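In: Model the structure of this input:
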Amino acid sequence: MTQLQTGTPLLTASDYRRSAQRLVGSDVWDFIEGGAEDERTLAANLRAFDRVRLRPRVLAGVPDADTTVSLFGTAYATPIGIAPTAYHRLVDAEGEVATARGAGRAGALFVVGMFASRTIEDIAAAASSGLWLQLYWLRRRDVMRDLAERAERSGYGAIMLTVDVPRMGRRWRDMRNGFAIGGDVAAVNIEPAVMAEAHRRDEGGSALARHTAGSFDPSLSWADLAWLRDCTRLPLVLKGILTAEDAALAVAHGADAIVVSNHGGRQLDGAVASLDALAEVADAVGGACPVLFDGGVRRGADALAALALGARMVLLGRPPLWGLAAGGADGVAGVLRTATEELAHAMVLAGRAALPDLDRTALRPTSLAGGDA
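Out: Sure, this is the predicted structure:
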C-alpha cells in the first residue's frame, strides 16, 4: 500500500488515477486518457471486463498463489508488466528512469517506448528487471536500426514492433487542445530533425498526428519484417493483433510473441475490445508463440481473466503513468504491486495455485459472449 504525503492510502488503480489527475495539466491528461474519435473502443475495453464472471472453487487447498512467470529466459515476479507509452517526463521529472526503478521494485517487465524521454542507456542503468524496446516503423530505417542495436547493446530482452499505426487514430481531445510536446520534454533517443513536427503547436490539430503522418511508413507489410529480423538478434514481438487471420500470419512470419491490443482504444474507433479478441487470437496461435495482452486492465481480477483466456503476460498502459504522476518510482511500484496482490488474491479464491493452472474453466463462458465494441 502506498500513501500520499497527506497520509491518504492508495489502495486501487482508481486511487492512483484520482491522485494523478490533480497533479497533471489538463492537456497532458487528455493525451494520456484519451482515445480515438468518440472513444467507443476505449469504453468497450473497460466494459468487456465488467461482463466477466469468475468461477470460485472451494476446499481447493490453495493457501497462496505463485505469480511468477518466465519469458525469453527472464523470470518475473508478476505477469503484470508495463506497456509502452511515450514521454514519461510529461508527468515526472525523472521520466522513464523512475518507471524503470518502479518496475524493478515490483519484479515486472517494462516495455520502453520508442518515444521515451530518457535515453535507452539511462533507463537500462536504472532497471533491475527485464526491459524490452518498442518501435514504430519509420520511413527512416536507419533510425530504427540504430535503436535496435542500442537496445541490444544495453541489455534489452526483446524488440516490440507496434503494427497497428499505418496512420495515427483521430484523437479529438488532442486536436481540440492543439496538443504538442512542449518544454524540455523530447524523444531523446531520436535525432531532433525526425521529431520536429511533434513540437510544433497548431490550433485545432495534433502535432503528434502530423509527426506520425510525416515519419511513419504506412506501406509496411508482412514481407518487411525480415529486414528488422536482420537488424537484431533479439526476439521480435508484434503488438496490435486482434484477429485470427493476423495471428496466423504473425506465426507464419516468425513472430516470437504477439500482443493482443487495440492500442488502448486510440486507433480505430469501433474496433473490437481487446478482451473480446483474445480467445480468438490465442486459439489461432495454438501455442506456437506466447500471447501477451493489453487493453483495459484495471485490477488483478481483470488480469486473471486475460491470463485464463490464453495470455502469458498482461501489460498496463495508463495505470503506471498514474502511479508515476502520483508518486514517481514508488507510485509505479505501488500500481504494479497492488495489481499483483489483487491477482494473487483472486487466484486463491478461484482455487488456482499458479499461473499455469489458469484456463477458461476459471471463467463463466456466458459472461464472455456478446462483445459490444
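In: all contacts plus neighbour counts: C-alpha atoms, from now on.
Out: OK.
In: contacting residues for the spatially closest residue to Ser19 that is not a sequence neighbour?
Out: Using Cα to Cα, 6 or more residues apart in numbering and skipping the chain neighbours, the partner closest in space to Ser19 is Ala326 (5.7 Å). By Cα atoms under 8 Å, 6 or more residues apart in numbering, the residues touching Ala326 are Leu4, Tyr16, Ser19, Ala20, Leu23.
In: want to put them side by side, so please do this one too:
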Amino acid sequence: MDDLGALAAEVLSAEVWDFISGGSGSERTLDANRTALDRVAVSTRVLTGIQQSSTAAKLVRTAAALPLAVAPMAYQRLLHPEGEVAAARAAAAAGVPFAVSTISSLPIEEIAEAGAALWFQLYWLRDRGRVVDLVQRAEQAGCEALMVTVDVPVMARRLRDLRNEFTLPAWIDAAHLESDDRTGAHVTAEHGSAVAEHTRSAFDPTLSWADLDWLREQTRLPVVVKGVLDPRDAVRAARAGAEAVVVSNHGGRQLDGVLPSITALTGVVEAVDGQCQVLMDSGIRSGVDILRALALGADGVLVGRPVLWGLAAGGTDGVGQVFALLRSELEEALLLAGCPDVTAVRALLRTGVSATAADG
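Out: As a prediction, this is how the structure comes out:
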C-alpha cells in the first residue's frame, strides 16, 4: 500500500498531495492513528483445520464481499479525470459499498451508473430545503444508507492547505451544491484555504440531536452517524435510531489531539452493546489493520486515503489493486489467526489501548 502512496505522490502536484494527505494542526492525531493501530496485537488460534476463511460481511443493510466500505471523500476528480465514477466502478467489482460525499466532484446519478452499492454522506447545509433535496436524490439514485457526518461544525485549520493557499481548479465543482454555493472554493481566500472558507459558508455548524431526529422523519434509508469518539454520543445516536455509528476522527483532519479512532473503538462497542453496528475509520492501511479493528469489536471499517492513492496511480485499475491487496491480506490474516470468518475475530485475545468516558 505504501508503494501505491509513493506512486500517487509522484503523479500529483504537491498542493493536491498535501490536500489529501495532510491533517489538522500539528498533525499529531494523524500520526497517532497509525501509532495506535500498530500497538494493537491479537492472538492466534491453532489446529483449527481451516483451509479457507470467508471475508463476507453485512454492513448496515448492505451485503459486502469484505468488511469495508469506501469512506466518503471530496473532489475525487482532483486525482483522476473520471473521479468518483472510476473509484465506484472498482468498488462494484470488489463488492464493497461506496460512500458518495456531499461535496463529490460528480453527481450521485452519474456515480450510480458504475453499479456499486452506494451510501450517501450528508453534510448539514444551512438550507434545510437543500438537505431534503439531497436526501431525496440519494433515495432516487438507489442509495442503501444515509451517512451523516457530525464532526465538522467547521473545518479545522489544516496548515498544509493554509500555507499552499489551496484552491480548486475551475473545472472541479461540488456537484451536489447549488450553483451559488459551488464557486467559493475556486476563489483565493484572503487568509489561507479557499476550501475551508467555502465549507464554512455552506455548512451549518448548529447541527444538533434535534436535527438528527428530524432527519430520521425525512427518509426511509437507514441512518449512519459518522464522527463519534465518545461512548455517550454513540449510545445517544443508537437511541435516536441510527443503525450504525462510525468511530472516526476524520482521518486526523478535525480537532488535533483527539483520541485515535482505534483507541476510542472499544469504549464505543461496549457502550452501544449491540444496539447498532459500529464501524471505524482513520488510519486503515492493510488487511491486518482490518483484523485489528474487528478484534476490538468493529463490524467493519471505512478505507479512505489508500483509495485516493489507487485512483491517482491508475484510475479504476489502481483502486482495484487497493481492494485486491486488502482482500488478499485479510484472507491471509484470518487464516493465520485461525478464524473461519470475520465474525470469529472478536473471540481472539488482544492487547492495545482503549478509552471509555465517565458516566454522564
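In: Report the TM-score for the pair.
Out: Once the chains are laid over each other, their TM-score by TM-score structural alignment, normalised by the length of the second structure reads 0.96; 356 aligned residues with a Cα RMSD of 1.4 Å.
In: hang on, the earlier thing: among the contacts of Ala326 of the first structure, which one is most surrounded by other residues?
Out: The residue in these with the most neighbours, by other Cα atoms under 10 Å, is Tyr16 (28 neighbours).
In: What does it correspond to in the second structure?
Out: Superposed on the second structure with TM-score structural alignment, Tyr16 of the first structure falls opposite Leu4.
In: And what about that match, helix, strand or coil?
Out: What DSSP: H, G, I helix; E, B strand; the rest coil gives for Leu4 of the second structure is helix.
In: can I assume it is in contact with Trp309?
Out: Yes - using Cα atoms under 8 Å, Leu4 of the second structure makes contact with Trp309 at a distance of 5.9 Å.
In: ok, now which residue in the second structure is the farthest from the centroid?
Out: Distance from the C-alpha centroid of the second structure peaks at Leu47, with 36.2 Å (Cα atoms, centre = their mean).
In: now the helices for the first structure?
Out: 13-23, 26-33, 40-50, 96-106, 120-126, 141-153, 172-177, 192-195, 207-215, 225-231, 244-252, 274-285, 300-308, 318-349 (DSSP state H).
In: closest to Val165 of the first structure out of those?
Out: Closest to Val165 of the first structure of these, according to Cα to Cα: helix 207-215, at 8.7 Å.
In: now the residue farthest from the centre of the second structure, nearest residue through space, not along the chain?
Out: The shortest distance from Leu47 of the second structure to any residue other than its chain neighbours is 7.8 Å, reached at Gly338 (Cα to Cα, 6+ apart).
In: returning to that earlier point: any idea what the residue nearest to Ser19 of the first structure aligns with in the second structure?
Out: Mapped onto the second structure by TM-score structural alignment, Ala326 of the first structure lines up with Ala313.
In: Equivalent analysis for Pro166 of the first structure, please.
Out: Counting by TM-score structural alignment, Pro166 of the first structure lines up with Pro153 in the second structure.
In: now Cys231 of the first structure
Out: Under the alignment (TM-score structural alignment), Cys231 of the first structure pairs with Gln218 of the second structure.
In: ditto for Phe293 of the first structure
Out: Aligning on TM-score structural alignment places Phe293 of the first structure opposite Met280 in the second structure.
In: Can you give me the neighbour number for its match?
Out: Met280 of the second structure has 30 neighbours, counted by other Cα under 10 Å.
In: Just give the number of residues close to Gly205 of the first structure.
Out: Neighbours around Gly205 of the first structure, by other Cα under 10 Å: 20.
In: what do we get in the second structure for it?
Out: Using TM-score structural alignment as the criterion, the counterpart of Gly205 of the first structure in the second structure is Gly192.
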